[in-house]
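J.: Below are the sequence and a predicted model for it; my questions follow.
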Amino acid sequence: MKKALLTLSALALCMAAGVATAKEYKELRFGVDPSYAPFESKAADGSLVGFDIDLGNAICAELKVKCKWVESDFDGMIPGLKANKFDGVISSMTVTPAREKAIDFSSELFSGPTAYVFKKGSGLSEDVASLKGKTVGYEQGTIQEAYAKAVLDKAGVKTQAYQNQDQVYSD
């Protein structure tokens, strides 16, 4: 799984500020990277769907505000939040010390593993030594990028950065 924890910066802000302050908002703008099904993706009609979308819509319904979804590549989430392009991020994100210095996080909503994805019958394994000479892709701005640079590159594994998860899977 690409990202292990769900960030809900807007929810944390609303909870910290209280419902009275939250009611001053007429609209909450959430940053989302719609390339990470089943958490957030696009349906055939182009609408946003998934767990994160349902959660954000439920937050907005509870606060009686309109949800506005602002699509962004994952590596643009924190810069976009800091630049006020959106009020919060709902796009599964792992809490790291560096990220905690930049933004606030809600409580952990779920935890899941990170894993390699191989073609069936490829004979590849998760053993880093077995990947030497192969190419492993990752989405920019994720914890998998940090792992690729810290572990895979040093082990002689070729790594390839992609702007979003759809590109990782399509290559």
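T.: Here it is on my side, so go on.
J.: From now on I want contacts and neighbour counts done on CA atoms only, so please keep to that.
T.: OK.
J.: need the contact list for the nearest residue to Phe74 once chain neighbours are set aside.
T.: Spatially, and ignoring its direct neighbours in sequence, Phe74 is nearest to Asp33 (5.6 Å; CA to CA, 6 or more residues apart in numbering). Contacts for Asp33 (CA atoms under 8 Å, 6 or more residues apart in numbering) come out as 40-41, 71-74, 91, 164.
J.: Of the residues you listed, which belong to strands?
T.: 41, 71 (DSSP state E).
J.: Below is an additional structure, to be compared with the one above:
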Amino acid sequence: MKKLLTTLAAATMLMTGAAFAEIKLGLDVAPYPPFADQDASGKRMGFEIELGEAICKAMNETCVWTPIAWDGIIPALQSNKIDAIFASMSITPKRMEVIDFSNKYYNTPAAVVAAKDMDIDGSAESLKGKIVGVQVSTTHADYANKVFSESSEVKTYSAFDEHNNDLIAGRVDAVVGDSLAFSEFLKTEAGMKFEIKATPTDEAVFGKGVGVGVRKGDAELLKKFNDAIAKVRADGTYDEIAKKYFEFNIYGQ
């Protein structure tokens, strides 16, 4: 009888997928509102935090948020320090060479931001001789290097807030980043002096949206995330969370 129960349990695990002891979700150590932030008590909050926890619940898995410096987050995944990247990472061909991605869970365009009184349109010509700030190891940095580096200085920063602070201080002339993340900055007293000058599109650089990054070949975990993303989209959980933060369709087409 004991042998039969053991066999049945093993068969059930094969059919349903074994549960993980815990899944370490990697996120950027720097705040990235409205996607990920912390309050004064250290409690995590934001769209991605709520969505990540809802996805883990849909997977029936225990997840632990694990902050990692952005430029080391893919190496942390590859070295098993984390199990997945849940940190607004765009799905791009370059990244897909080294890690796998789930289906997208949101998609927002990039933006070029500069002072309202600066006469630029986001083109390389209009930014000739200027200093452009970007966060290191991002698609926005890839875009800036591709488009602006021959005629402008591209300056990299470890965190999104850092290039915004240098924009305010006048140490850079423009910055490139996620349009939605900029929306929070532009609402601040200091940010009100700036505006979005352009929303560049380049699918080869920016990819088709943001997904969960997992180690190459981790098919079981990848399927869990894809199934859970589909589930929270279908049962209304995704929309319930999204409407707390956005007044438009963050998922995209």
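T.: Looks like it came in fine. Nothing here was measured: the structure is a model prediction, and the numbers come from that model.
J.: so which of the contacts of Asp33 of the first structure is the most crowded?
T.: Using other CA atoms under 10 Å as the neighbour criterion, Ser91 leads these with 27 neighbours.
J.: Am I right that Asp239 of the second structure is in contact with Ile229?
T.: No - using CA atoms under 8 Å as the test, Asp239 of the second structure is too far from Ile229 to be in contact (11.8 Å).
J.: For the two, indicate the residue with more neighbours.
T.: Ile229 (26 against 17).
J.: give the contact list for the more buried one.
T.: By CA under 8 Å, 6+ apart, the contact set of Ile229 of the second structure is 55, 103, 105.
J.: From Tyr238 of the second structure, how far off is the last one?
T.: Put plainly, it is Tyr105 of the second structure. Distance, Tyr105 of the second structure to Tyr238 of the second structure, using CA to CA, to the nearest Å: 9 Å.
J.: same question, the first one
T.: Taking CA to CA as the criterion, Ile55 of the second structure is separated from Tyr238 of the second structure by 9 Å.
J.: For these two, indicate the residue with more neighbours.
T.: Taking other CA under 10 Å, Ile55 of the second structure and Tyr238 do not tie; Ile55 has more neighbours (25 against 21).
J.: nearest spatial neighbour of the equivalent of the more buried one over in the first structure, skipping sequence neighbours?
T.: Ile55 of the second structure maps onto Ile59 in the first structure, with residues paired by TM-score structural alignment. Spatial nearest neighbour of Ile59 of the first structure, excluding adjacent residues (CA to CA, 6+ apart): Leu11 at 7.3 Å.
J.: Touching both of Ile55 and Tyr238 of the second structure, which residues are there?
T.: Val232.
J.: isn't Val95 of the first structure right up against Asp104?
T.: No - the criterion here is CA under 8 Å, and Val95 of the first structure misses it with Asp104 at 9.4 Å.
J.: before we move on, the earlier item: isn't the residue nearest to Ile59 of the first structure up against Ser106?
T.: Yes - here Leu11 of the first structure lies in contact with Ser106, judged by CA under 8 Å, at a distance of 7.0 Å.
J.: Tell me which of those two has more neighbours.
T.: For Leu11 of the first structure versus Ser106, the count of surrounding residues by other CA under 10 Å is larger for Leu11: 23 against 16.
J.: elements contacting the helix or strand containing the more buried one?
T.: Leu11 of the first structure belongs to helix 9-17 when assigned by DSSP states H and E. Packed against helix 9-17 of the first structure by the contact rule (3 or more CA pairs under 8 Å, 6 or more residues apart in numbering; DSSP states H and E) you find strand 88-89.
J.: Onto which residues of the second structure does the strand it packs on map?
T.: The alignment places strand 88-89 of the first structure over residues 84-85 of the second structure (TM-score structural alignment).
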